[in-house]
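# sequence plus the predicted model coming up.
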Amino acid sequence: MTTMYAALLRGINVGGARKVPMAELRTLLESLGHERVSTYLQSGQAVFASGRRDEDGLAAELALAIEKHFGFTADVIVRDHAYLRDVAEACPFPAAELEAKQVHVTYFSAPADAGRFEAIDRRDFLPEEFRLGDRALYLYVPDGLGRSQLADALARPRVNKGLIATTRNWNTVAKLVELTRPS
């Protein structure tokens, strides 16, 4: 039995650096034995089916293949449909009532305990807010991510130390749930 997964690549195709053409990424995933491979946008999302059940192993395998093929390292998080659906359903903000640029999810490679965020005084950033979820952080930024001081504070190395963290806007969150839905 196969499971549908999304691979989330961090920091590729940004500002002309670390280019990963989506057609090559699809071919690379197929060469690893995955089926029903597709990509979404140019910013590092791929969807595939695999009989394997090891998300961390799948991520490590893809990261190594990217390094060998493209000549640079890329952080990769792999998550299955059930997880992506659960994260979307658990959103503490009214995502359906907001613009997609106002709600984001940062996916983490492992659980992030609340202690990582204790130094951030949430009152300093209002009306921006964040909440922790299952290996995810939900971010509400009324003026968008590019203008968010809270997003900058959350991206600091001391907050994310030892974790891979990659952020997607709500449109992408919802689309990945749709694209990984079992057929």
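Now that the structure is in, tell me what you want to look at. Residues are numbered from 1 along each chain as shown.
# please count neighbours and contacts with C-alpha atoms only from this point.
OK.
# the helices in this protein, which residues?
Applying DSSP state H to the chain gives helices spanning 22-31, 55-70, 81-89, 149-154, 157-160, 170-180.
# I'd say residue 75 and residue 18 touch.
No - checked against Cα atoms under 8 Å, the pair residue 75 and residue 18 is beyond contact range at 11.7 Å.
# picking up where we left off before, winner for burial among the helices of the chain?
For the helices of the chain, the largest average neighbour count (mean count of other Cα atoms under 10 Å) is found in helix 170-180, namely a mean of 19.
# that one to helix 81-89, inter-axis angle?
Helix 170-180 runs at 150 degrees relative to helix 81-89, counting by axes from the mean of the first three to the mean of the last three Cα atoms, to 10 degrees.
# tell me what helix 170-180 is packed against?
strand 3-10, strand 45-50, helix 81-89, strand 103-108 (3 or more Cα pairs under 8 Å, 6 or more residues apart in numbering; DSSP states H and E).
# about what we covered before: neighbour count: residue 75 and residue 18, which is higher?
residue 75 (20 against 15; other Cα atoms under 10 Å).
# okay, pairing it with this:
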Amino acid sequence: MPICIALLRGINVSGQKIIKMDQLSAIFESLGFQNVQTYIQSGNVVFLAVEEESEVRVHKIESRLQEELGYEVTVVLRTMEELKEVVERNPYDLPSLTPDEKVYVSFLSGEPAQEAKDRLLSYKNEIDDYRLRTREVYILCRKGYGKSLFSNNFLEKKLGLAATTRNWATVKKLVAMAESLRSKG
């Protein structure tokens, strides 16, 4: 059984789309997923998945969330191996960053078309740096994510794909949780 990480977009933000993590776990378990674990309130779920195509899995999760919660929730899914690769491919030298500089990763629902990639290149600026790698955008925020141009909405508009962002500590924690789940199996 593959170990997967579901990244839910826009839940429990500013009092919108509220869901308790025990309810979220129960929804995932109702889909037949096993060893379901959540991490913080922003919608991170690590679980053992049934064997099926990723697109089918995402559709099942999104449909059940809509059914149970009464609103749409976009889900971006990665396997443990894909998430480990995200960590390994980090283009920034973390030890050299200043205390004010933080790394974030925006996870995309697919790979953007070349035209969209080229369009995004025109938005380079001096406040933030970013690197697009297949289905992720690594963002180096020099003045905080709240002041970054590269919000989920901005990336979705420019790339034509769903996006959800996590800070570097959360990405690393999700990898550790997935590896822990693998060691139990």
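Arrived safely. Here the structure is a predicted model, which means the values were calculated and not measured.
# circling back to that earlier point, what do residue 75 and residue 18 of structure 1 both touch?
Counting by Cα atoms under 8 Å, 6 or more residues apart in numbering, the contacts common to residue 75 of structure 1 and residue 18 are residue 11.
# picking up where we left off before, could the helices of structure 1 go into a markdown table alongside distance to residue 100 of structure 1?
Shown next, in a markdown table, are the helices of structure 1 (distance: least, Cα to Cα, whole Å):
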| stretch | distance to residue 100 of structure 1 |
| --- | --- |
| helix 22-31 | 23 |
| helix 55-70 | 27 |
| helix 81-89 | 13 |
| helix 149-154 | 15 |
| helix 157-160 | 24 |
| helix 170-180 | 5 |
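# what's near enough to touch residue 103 of structure 1?
Residue 103 of structure 1 touches 93, 95, 138-141, 169-170, counting by Cα under 8 Å, 6+ apart.
# closest one of those to residue 66 of structure 1?
Taking Cα to Cα as the measure, residue 66 of structure 1 sits nearest to residue 169 out of those, at 24.0 Å.
# counterpart of the closest one over in structure 2?
With TM-score structural alignment as the criterion, residue 169 of structure 1 lines up with residue 167 in structure 2.
# ok, now how distant is its match from residue 27 of structure 2?
Look at residue 167 of structure 2 and residue 27 of structure 2: by Cα to Cα, to the nearest Å, they are 25 Å apart.
# leaving out the residues flanking it, which one is nearest to the match of residue 169 of structure 1?
residue 104 (4.3 Å; Cα to Cα, 6 or more residues apart in numbering).
# got it, and residue 181 of structure 1?
Leaving out its chain neighbours, residue 181 of structure 1 is closest to residue 81 (Cα to Cα, 6+ apart), at 6.0 Å.
# that neighbour reaches residue 174, doesn't it?
No - Residue 81 of structure 1 is not in contact with residue 174 according to Cα under 8 Å; the separation is 11.1 Å.
# hang on, the earlier thing: which one of the contacts of residue 103 of structure 1 sits closest to residue 42 of structure 1?
residue 169 (13.9 Å).
# count the residues that sit near residue 6 of structure 1.
Neighbours of residue 6 of structure 1 (other Cα under 10 Å): 26.
# who's in contact with the closest residue to it other than its chain neighbours?
Spatial nearest neighbour of residue 6 of structure 1, chain neighbours left out: residue 47 (4.4 Å); criterion: Cα to Cα, 6+ apart. Residue 47 of structure 1 makes contact with 4-7, 36-40, 176, 179-180, according to Cα under 8 Å, 6+ apart.
# and residue 18 of structure 1, by the same measure?
11-12, 72.
# identify the residue of structure 2 aligned to it.
Here residue 18 of structure 1 is matched to residue 17 in structure 2, going by TM-score structural alignment.
# ok, residue 36 of structure 1 next?
Using TM-score structural alignment, residue 36 of structure 1 sits opposite residue 35 in structure 2.
# roughly how far does that match sit from residue 2 of structure 2?
Distance, residue 35 of structure 2 to residue 2 of structure 2, using Cα to Cα: 12 Å.
# brilliant, that's me finished.
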